[in-house]
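Engineer: What follows is a predicted protein model with its sequence.
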Amino acid sequence: ALRKQNLEVPSGRIESRSREFTVLTETDLKTPEQFEALIIREIDNYPVRLRDVGRAEIGPERTRSTIRVDGLPATALGVVKQSTANTLEVANAVRAELPAILAALPQGMKFKIGTDRALFIEESLSAVYTTLIEAMALVVLVIFLFLRSFRATLIPALAVPVALTGSFLFMLIMGFSINVLTMLALVLAIGLVVDDAIVVLENIYRRVEEGMPPKQAALVGSGEIGFAILAMMVTLVAVFVPLSFLTGSTGRLFQEFALALVGAVLVSAFVALSLVPMLCSKLLKPTTHNRFYTVTEGWLQSLFKLYERMLRRALKLRPLVVLAGVIAAGASYFLLNALESELAPFEDRSDFVAMMITPEGSSLEYTEAQVYAMDEIIRSIPEVKTSFMVTSPGISRPAPINVGVGFVTLTDWSERTRTQFDITRELAPKLFALPGGLAFPINRASLGVGGFRETPVQFVIQGNTYEELEESVTKMMARAREYPGLVNLDTDLKLNKPQFKVTVNRDKAANVGVTIADIGRTLETLLGGREVTRFKRAGEQYEVIVKLADEDRTNPTDLTSIYVRGRGGELVQLSNLVGLRETVSPKELNHFDRLRAATIKANVAQGYALGEVLEFLETTAAEILPASSRIDFNGVSREFKKSSQGLAITFVLALAFVYLVLSAQFESFRGPLVILVCVPLAVSGALLALLLAGQTFNVYSQIGMMMLIGLITKNGILIVEFANQMQDQGIDKTEAVIRASALRLRPILMTSATMVLAAIPLALATGAGAESRHPIGWTIVGGLIIGSLLTLFVVPTAYTYLAGDRKPSQDSETEITDELPSSDGQII
């Protein structure tokens, strides 16, 4: 009746000689009153209208969901950016439209932003900008302390912005955006840019101090150091390029980071060999030194003398130096095992998610009551700014009504003394104590990995049958509950959803002339709702849904009270044709990699890391699961496994690339081994720093490890290159490496100090996203400090063992004077 009497068809037109009229037949229904007046049947010439058997009303299409904002009923509008859109641009555009939206709202309604992910990105970028400025200031300061000349300090200070401008141009050509990772790359690039500039500047500055004219000093000094600069540039490029080929979500994120650093390294080498010598020729002047220079120069000369004496003694005890180096390098194995591992540290994003899961079969009203109780606890926290609660959010299909999600926004980072993690730790026991369901907070994963409601632990069990899976999951859940590192355990394999099973007696149905389709369609229409037609309102088209009133389907007996029409139009009560039985059924049956699967989900408890939790689950599965079962990982856990393996392979490849590149440059397979012996020493220092700072071994610290390959090999390149030059000039190998080490001590200390100071703002960062900057900062600080100190003794020792004897050139006697340190370590 609804379809026949609610339709819209074109009726043509009427044409006269001078005019034309369009004929519009109003055959559609527009208001609830018109629908209720609809005649659906005539009995004994008496019309039966819709209002006689039911009612028509305008209402929401989906009623199995509710929303509350700060405890008040609300409706929500989500803005989701396209995959290629910029988050900040979209957020700013939406904010610009808010005044117009507010003006258009009916009186009494309010508009509020429930959650805004762009705020964290904006604050993170602002914090990185601050770190960039801090790093530049510290780097310039350390250069001045070593050179004690404003003119000399000005040269690398000018080189940094020029090199960064070139890096931005490279990013523009590559199509990169300014984001947290590319800005982090530029913060680290400050140290790389200054390193190259310092090496060139120091060599030229030393010659100017010896009395050489600035222009000639710039030509001779840059030419002498040019090979080492190119070797360091190629080494760093060889380290970072493999990072750009990482796969997976994490790999794609770090492609821009790696290539931005590559661009900075290339521009840095170009600036160091072009702009820096030119500035040196114009700005450096032989001058009389001030009192500060005189006092500090004495300290530096004492340091140089002390180092040379210690190095000479160390080379007399070479086996002990080798043993100490082996012990220091071997310590990395024990330090790595002592560190907790995870994908990435959780960041204080000033928001978190709260989950509520009620028992299977819970009604919407029951779940809503539990979500409201959770909301009351959350809003009692003084740092909570906005509480946005959704009951049955419809984030999966079929949409479960026993799930509630809360999006909680905290006050600004500067307005609170507690971190997001302090707040969620306080909330966790309070929410868990709620008797009506399982409630817990979730800190969102970093790097955009996993959905907003996904827990870090996603352990997948695959089997042949769901019965086998149920047994396996039950055993694993029992063992997992005993392990203190897992909290808020849950699984997606739930076979306890209440269900009424309707069994049709086909013989009886056939006898009374009722088809199976009639029974199925009747139940579908009355209990589930069925779209039968459409109507227009205010220019929009809406569905007309037929269903049984909610109050008429509250008890199981309501199902059997339904009637269907049989032969001759007679009404037949459904209870005469069907049997009704209460059972349970699976909530959902999932597959993973085309195999039947179940997933165990959990949060990681405080004091534990994702790596050790997954290791426990793997060990437990190997002990108790049958041989036919398989295990896998999903979400954050899967990305953690993939990224760990990928970065380990990339680390090995980077070492191999560096070795091959250095072998080609030094035309030797033994020389690069001397340089690379410093890498395990730096790794041990980095791991020790991470352990002492309370950090974890994660993707950021692993990226820092790869950076160390290029950073620490710079020191070895300087020593080996100058030692080779001195051998070419006729000096004995041992004496050559001693003199080269003493000669290069100042640039080694300066470059190491500048890179360490560039990384300290990262290690001590505060504010939004600081947790992700800490690991890479501490990795570089610890690796460079300990690695550089050990390198000063281990590399010269390795050189005496591994480097070959080089034949002196014909004019060696005339080249070595006035540029080598004297036997007592004095720089001439």
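Structural biologist: Yep, it's here. Here the structure is a predicted model, which means the values were calculated and not measured. Residues are numbered from 1 along each chain as shown.

Engineer: from here on, contacts and neighbour counts on C-alpha atoms
Structural biologist: Noted.

Engineer: buried ones in the helix or strand residue 260 falls within?
Structural biologist: Element membership for residue 260 (DSSP states H and E) is helix 248-273. For helix 248-273, a neighbour-count test (16 or more other Cα atoms under 10 Å) marks 250-251, 253-273 as buried.

Engineer: In space, what's closest to the residue nearest the centre of the chain - neighbours in sequence excluded?
Structural biologist: Nearest residue to the geometric centre of the chain (Cα atoms, centre = their mean): residue 447, 1.0 Å. Leaving aside its chain neighbours, residue 447 sits nearest to residue 250 (7.2 Å; criterion: Cα to Cα, 6 or more residues apart in numbering).

Engineer: Next up, a structure to set beside the first:
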Amino acid sequence: MQLPPLPGSSGGLPVQMVLRSPDDFKTLYETGEKLKTAAYASGLFLYVQNDLSYDSPQAHISIDNAKASEMGVTMQSIADTLAVLVGENYVNRFNFHDRSYDVIPQVRGGERMTPEDLGRFYVKATSGALVPLSTVTRVEMRPQANQLTQFGQMNSATLEMLPAPGVTMGDAVAFLQSQPLPPGTSVDWLSDSRQFVQEGNRLLVSFCFALVVIFLVLAAQFESLRDPLVILVTVPLAICGALVPLWLGYATLNIYTQIGLVTLIGLISKHGILMVTFANHIQHHENLSRIEAIEQAAAVRMRPVLMTTAAMVAGLVPLLFADGAGSASRFSIGIVVVMGMLVGTFFTLFVLPTIYSFIAKDHRAAAKSPRARELATAEAPDVAL
């Protein structure tokens, strides 16, 4: 199991579901076992482990108060006797051959192995007589929780799960979130599942913010709201291509793949800018229709687009074969950007021209406007007579 590369992430299996409840640990254990059974039945998980179990036997000593009072045995004397005989309490230290040792008084191991052995101990009554503990007590074996943990100041149990091959983190978390829970029981997450749940919405907000910023910059550059839409039409398609390796299980949706996806938005937009800028220039100066302009732009700009993609992919290939410390993070960034660039370039060359022919601005009309003629005259070089 590869340890998480991010600081603050807990180790262990990728999906860790924390059940929190004000109820006792027995109820919490039963809830965890029901979820464990449902997880196995779903076929989405190869391994499910509940860290809370009730397989630890514990001896419970019940005191007959009436009989103890009758025989002059106090609760304090019973507690003191058990503490000395089986409590393993440190009382002093002694030196032997220049070494110091702890003094821990207790009964021999063979005389305290079973619950019945506790009844053979003697406790001193107020009269000075020695009374067997079996006379005033009853020993009963009960199952006890192996650990008593709390999460967020509430009793907790953690289910660690390993998704089956081909099962994404989103599918695993969505299934667990759909399971019914008793009233008062809440869920938290650890490990990779915590990062997925906390940053899922943030990723969408980051993408939307990046798209809005790029759209506003392009709208100011092209002085149009339709041309930026044409340029950004390949962004969702490129992102879909970048998510294919994640769907195949080569990487997970983590902070590094998110960085790669945001970077991909800016890189793939450059291809659209190259084609749309050249098509607008042809419309303006050669008085061509949108279809004719984008056809010529696709043919002329195909080589720069392919060379840009080839250079970018070649620069990222070393990340795909990196090894050593941090190789998983570099691979996550590389695989997302490489696949996104390849798929986005394909759609830029074949899909963007179609979208341009339908919704792009007709720059022939702008070229015929008085303002355009005035600017063209101002830009024309002076001719000496």
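Structural biologist: Looks like it arrived, so ask away. Computed from a prediction, not measured in an experiment: that's the story for all the values here.

Engineer: Looks to me like residue 388 of the first structure is in a strand.
Structural biologist: Yes - under DSSP: H, G, I helix; E, B strand; the rest coil, residue 388 of the first structure sits within a strand.

Engineer: now the helix holding residue 260 of the first structure: which residue numbers in the second structure?
Structural biologist: Following TM-score structural alignment, helix 248-273 of the first structure has no partner segment in the second structure.

Engineer: Can you list the helices and strands that that helix packs against?
Structural biologist: Using 3 or more Cα pairs under 8 Å, 6 or more residues apart in numbering; DSSP states H and E, the elements in contact with helix 248-273 of the first structure are helix 150-174, helix 180-209, helix 214-240, helix 635-666.

Engineer: What residues in the second structure pair up with the second one?
Structural biologist: Correspondence between helix 180-209 of the first structure and the second structure is not established for any residue, with TM-score structural alignment as the criterion.

Engineer: Give me the helices and strands touching that helix, please.
Structural biologist: Applying 3+ Cα pairs under 8 Å, 6+ apart, we find helix 180-209 of the first structure packed against helix 118-147, helix 150-174, helix 214-240, helix 248-273, helix 275-283, helix 745-763.

Engineer: What's the local residue count around residue 312 of the second structure?
Structural biologist: Neighbourhood size, residue 312 of the second structure [other Cα atoms under 10 Å]: 16.

Engineer: Could you check which residue of the first structure pairs with it?
Structural biologist: For residue 312 of the second structure, the aligned residue in the first structure is residue 755 (criterion: TM-score structural alignment).

Engineer: Residue 83 of the second structure now?
Structural biologist: Match for residue 83 of the second structure (TM-score structural alignment): residue 524.

Engineer: How about the contacts made by that match?
Structural biologist: Under the criterion of Cα atoms under 8 Å, 6 or more residues apart in numbering, the neighbours of residue 524 of the first structure are residue 530.

Engineer: quick revisit: touching, the match of residue 312 of the second structure and residue 195? I think so.
Structural biologist: Yes - contact criterion Cα atoms under 8 Å: residue 755 of the first structure and residue 195 qualify, at 7.4 Å.

Engineer: Mind naming the longest strand for the first structure?
Structural biologist: strand 595-604 (DSSP state E).

Engineer: Quick one: residues in contact with it.
Structural biologist: Residues from elsewhere that reach strand 595-604 of the first structure, judged by Cα under 8 Å, 6+ apart: 442, 455-466, 469, 473, 477, 485-493, 589-591, 610, 613.

Engineer: and with 7 Å instead?
Structural biologist: By Cα atoms under 7 Å, 6 or more residues apart in numbering, the list of residues contacting strand 595-604 of the first structure from outside reads 455-466, 469, 485-493, 590-591, 610.

Engineer: Please narrow the residues you listed to those residing in helices.
Structural biologist: 466, 469, 610 (DSSP state H).

Engineer: Indicate which one of the helices and strands packed on helix 248-273 of the first structure is closest to residue 4 of the first structure.
Structural biologist: Among those, the nearest to residue 4 of the first structure by Cα to Cα is helix 635-666 (50.7 Å).

Engineer: Could you give the separation of the closest one from the chain centroid?
Structural biologist: Distance of helix 635-666 of the first structure from its chain centroid, counting by Cα atoms, centre = their mean, to the nearest Å, is 19 Å.

Engineer: Show me what it is packed against.
Structural biologist: Counting by 3 or more Cα pairs under 7 Å, 6 or more residues apart in numbering; DSSP states H and E, the packing neighbours recorded for helix 635-666 of the first structure are helix 214-240, strand 457-463, helix 671-676.

Engineer: again, only using 8 Å
Structural biologist: helix 214-240, helix 248-273, strand 457-463, helix 671-676, helix 699-728.

Engineer: Could I get those in JSON lines, plus columns for distance to residue 552 of the first structure?
Structural biologist: Output for these, formatted as JSON lines (distance: least, Cα to Cα, whole Å):
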{"stretch": "helix 214-240", "distance to residue 552 of the first structure": "68"}
{"stretch": "helix 248-273", "distance to residue 552 of the first structure": "50"}
{"stretch": "strand 457-463", "distance to residue 552 of the first structure": "42"}
{"stretch": "helix 671-676", "distance to residue 552 of the first structure": "79"}
{"stretch": "helix 699-728", "distance to residue 552 of the first structure": "57"}
